[in-house]
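Enquirer: Fold the following, please.
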Amino acid sequence: EDTLHHLNFYLRRGTTTAIIGQTGSGKSTIAKLMLRFHDVTDGELTVCGSDVRTITQQELRDHISYVPQKAWLFSGTIADNLRDGKADASDEELWHALDVAQSGFVRELPDGLQSRVAQGGTNFSGGQRQRLSIARALVRPADLYIFDDSFSALDFKTDAALRHALQTEVADAAVLIIAQRINTILTADQIIVLKDGCIQGLGTHEELMRSCSAYQEIARSQLREEELAELTGEDREQVPAADGAAMKGGE
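Expert: Next up is the predicted model:
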């Protein structure tokens, strides 16, 4: 039985796309399709104009920087982890990625970039592991950045500061944010509401609050009445962009 059905959407350079839905709705499966952990059984998935089935795995993943749902760090040092995606990255590049990822705690460690990391990153908190995983992804230049529920362990203040910093850091790339927290995706250029593997709504927060009952239900379950009132406003202008990734059809 297909997990996903009738998905049609584009991820464009210079824009942020968010996917929200209940657990088991198929959000992470979409990310795995883009990395070709799975293949579509109908339709096509293209990256930079090429069907992912017609290019090598290496070529495909050269376009993508990915932060998985579970923030996993490798044993070694912080610098070793950050250079996993770009082996020749300078210390300056590593510090810049850490700053964007709101990982200022590394500057307070006695050994800084050379601080030891236990396998899995178990010597860091969940929020610290997430921020280090995000910094590792940012060190790697990419056309598409995928953040698979990568802000869930962050407090709201850090979450907001990180997303603000990302706006300029990855301004020329396409960004996909998969989330369960509605506060994380409010400013996305387009939000995809997923339920049982199907798109229930697609638009900005304001558009979905008017037209999508599934999105309204999520919003009401997570936001206070005054927050809902404050966040309902005029539609924001969409940002035109060059080609990024596209998915058509079902899985």
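
Enquirer: Please count neighbours and contacts with C-alpha atoms only from this point.
Expert: OK.

Enquirer: Next, count neighbours for Val67.
Expert: 23 (other Cα atoms under 10 Å).

Enquirer: Quick check: chain neighbours aside, which residue is closest to it?
Expert: Beyond its immediate neighbours in the sequence, the residue positioned closest to Val67 (Cα to Cα, 6 or more residues apart in numbering) is Phe147, lying 5.0 Å away.

Enquirer: Now do the buried residues in the strand or helix carrying that neighbour.
Expert: Secondary-structure assignment from DSSP states H and E places Phe147 in strand 144-148. By neighbour count, with 16 or more other Cα atoms under 10 Å as the criterion, the buried positions of strand 144-148 are Leu144, Tyr145, Ile146, Phe147, Asp148.

Enquirer: As a markdown table, the residues you listed with distance to Asp80 would be great.
Expert: Rendered in a markdown table, the data for the buried residues of strand 144-148 read as follows (distance: Cα to Cα, whole Å):
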| residue | distance to Asp80 |
| --- | --- |
| Leu144 | 23 |
| Tyr145 | 21 |
| Ile146 | 21 |
| Phe147 | 21 |
| Asp148 | 22 |
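
Enquirer: for comparison, sequence B:
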Amino acid sequence: MAGRWMQGLYSVLLWIIPALTYLIGGVLFIRGIGDLTIGTLVAFVAMQTTLFPQLNTLLRVATQVRASLALFTRVFEYLDLEIPIKEAEEAQTFPGGRARGHVSFEDVHFAYPGAERDTIAGVTFEVPRGTHTAIVGSTGSGKTTLGYLLSRLYDVSTGRVLIDGIDVRELTLDSLAGAVGVVTQETYLLHASIADNLRFVKPDASEADMVRACEMAQIHAHIEALPQGYDTIVGERGYRFSGGEKQRLAIARTILRDPPILLLDEATSALDTVTERAMGGALRSLSEGRTTISIAHRLSTVRDADQILVVKAGRICERGTFDQLRAAGGEFSRLATGGRQA
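Expert: Got it, this is the predicted structure:
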């Protein structure tokens, strides 16, 4: 706004000052005051037209300085923010260095900062090691927030989230990051090659490891068809790839990382039906021997889950297998048959 006012003032002066110069100079010339001549008056106005562009340049520099100061203020305010998630002073790692994969939520309550009510209210459930648990519910029910709490993007207000009986707040951040592999519907790819994006989670991964992970994610054939193969630059945020291709790359990256716990938050939301069916087999292969928690809208992705949790208004209102919940005629059945996504 300061810059716009300065530019506006300059535009007004650009038109007013020459007019005032001619007016005052003409009056002085007619009345014979001083030694002013028409040539002097014209030369003075010509000098003004030469000086004004330089003044405009100075004003633009002043505007850029103001804009830069405002930008730096916002950047440093962000950098100076206190990190809300901190590692405990006596944080521990998993026995043996790797999590087994048993997940528990114990009477978990959580409210976002400034919220008037809890987003999660009294949620308790267990995901045994090596099983698949699906979390479904209408939009805004709190199912994605449960994933945030497991990966400790937020800390619970009350209650506990446990992995192998250890509160996630008592784990080192590296141990927790190594235990939970997250694939979300919003993929994050770096402006680098496909290989670099894959090796971001495992720098020492061999080419054979990357090929195996991409084959499981049903993306290897597409990469091989590219002129530069795994050396292809994906572009900023992966703009050179479709939504489904980006999600499969993200899944391949998680496969390469080999975490004992998989958190799939709408991991197949950008896939077409044919690709989703192919991915279903890949995800089942990937899930073998791992604890899998999938947050989904498509009922087709939760049909084979060992248990399904139906979340409504931050609470678990139903739990069971797909067939049990369909037969119960409750919230899950309504979501499945009422023309709305689960």
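
Enquirer: thinking again about what came up before, now the strand holding Phe147 of the first structure on the second structure. Mean distance?
Expert: Between strand 144-148 of the first structure and the aligned residues of the second structure, the post-superposition mean distance stands at 0.7 Å (mean Cα distance after the TM-score superposition for the first structure).

Enquirer: which residues in the second structure does that strand align to?
Expert: Using TM-score structural alignment, strand 144-148 of the first structure lines up with residues 261-265 of the second structure.

Enquirer: outside of the matching stretch, which residues touch it?
Expert: With Cα atoms under 8 Å, 6 or more residues apart in numbering as the test, stretch 261-265 of the second structure has contacts from 101, 144, 147, 179-185, 287, 290-296.

Enquirer: before we move on, what about stretch 68-84 of the first structure?
Expert: By Cα under 8 Å, 6+ apart, the list of residues contacting stretch 68-84 of the first structure from outside reads 28, 89, 94, 112-121, 126, 129-130, 132-133, 135-137, 139, 147-150.

Enquirer: now the helices: where do they sit in the first structure?
Expert: For the first structure, the helices identified by DSSP state H occupy 27-34, 57-62, 78-82, 91-100, 126-139, 156-169, 205-211, 213-222, 225-231, in order along the chain.

Enquirer: just these: most buried one?
Expert: Each of the helices of the first structure was assessed for mean neighbour count using mean count of other Cα atoms under 10 Å. The highest is helix 126-139, with a mean of 25.

Enquirer: And it, what does it pack against?
Expert: Applying 3 or more Cα pairs under 8 Å, 6 or more residues apart in numbering; DSSP states H and E, one finds that helix 126-139 of the first structure makes contact with strand 64-67, helix 78-82, helix 91-100.

Enquirer: which one of the ones you listed lies closest to Thr16 of the first structure?
Expert: Proximity of those to Thr16 of the first structure was assessed by Cα to Cα; the nearest stretch is strand 64-67, lying at 14.4 Å.

Enquirer: returning to what we had before: turn the helices of the first structure into CSV, columns for distance to Leu7 of the first structure.
Expert: Shown next, in CSV, are these (distance: least, Cα to Cα, whole Å):
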stretch, distance to Leu7 of the first structure
helix 27-34, 10
helix 57-62, 20
helix 78-82, 34
helix 91-100, 32
helix 126-139, 26
helix 156-169, 26
helix 205-211, 17
helix 213-222, 17
helix 225-231, 27
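
Enquirer: Could you work out the end-to-end span of stretch 6-13 of the first structure for me?
Expert: For stretch 6-13 of the first structure, the first and last residues are 23 Å from each other (Cα to Cα, to the nearest Å).

Enquirer: where in the second structure is the aligned partner of that stretch, by residue range?
Expert: Aligned using TM-score structural alignment, stretch 6-13 of the first structure spans residues 122-129 in the second structure.

Enquirer: try stretch 175-187 of the first structure
Expert: In the comparison with the second structure, stretch 175-187 of the first structure aligns to the range 292-304 (TM-score structural alignment).

Enquirer: Just the residues contacting that stretch, thanks.
Expert: Contacting residues not belonging to stretch 292-304 of the second structure are listed as 130-137, 143-144, 261-266, 269, 280, 308, 322, 336, 341-342 [Cα under 8 Å, 6+ apart].

Enquirer: give me that answer again for 6 Å
Expert: Residues outside stretch 292-304 of the second structure that contact it (Cα atoms under 6 Å, 6 or more residues apart in numbering): 132-136, 261-266, 322, 341-342.

Enquirer: Same check on stretch 14-21 of the second structure?
Expert: Taking contacts as Cα under 6 Å, 6+ apart, no residue outside stretch 14-21 of the second structure touches it.

Enquirer: Give the buried residues for stretch 233-244 of the second structure.
Expert: Within stretch 233-244 of the second structure, judged by 16+ other Cα under 10 Å, the buried ones are Ile233, Val234, Gly238, Gly243, Gly244.

Enquirer: Identify the residues contacting Ile223 of the second structure.
Expert: Ile223 of the second structure is in contact with Gly229, counting by Cα under 6 Å, 6+ apart.

Enquirer: how about it, what's its partner in the first structure?
Expert: Match for Ile223 of the second structure (TM-score structural alignment): Val106.

Enquirer: neighbours around Leu309 of the second structure, how many?
Expert: Taking other Cα under 10 Å as the criterion, the count of residues near Leu309 of the second structure is 24.

Enquirer: before we move on, what about Leu109 of the first structure?
Expert: Using other Cα under 10 Å, Leu109 of the first structure has 11 other residues around it.

Enquirer: which residue packs closest to it, ignoring adjacent ones?
Expert: In space, not counting the residues next to it along the chain, Leu109 of the first structure is nearest to Ser115; the distance is 7.0 Å by Cα to Cα, 6+ apart.

Enquirer: The one you found -> the second structure?
Expert: Residue-level alignment of Ser115 of the first structure against the second structure, with TM-score structural alignment as criterion, gives Thr232.
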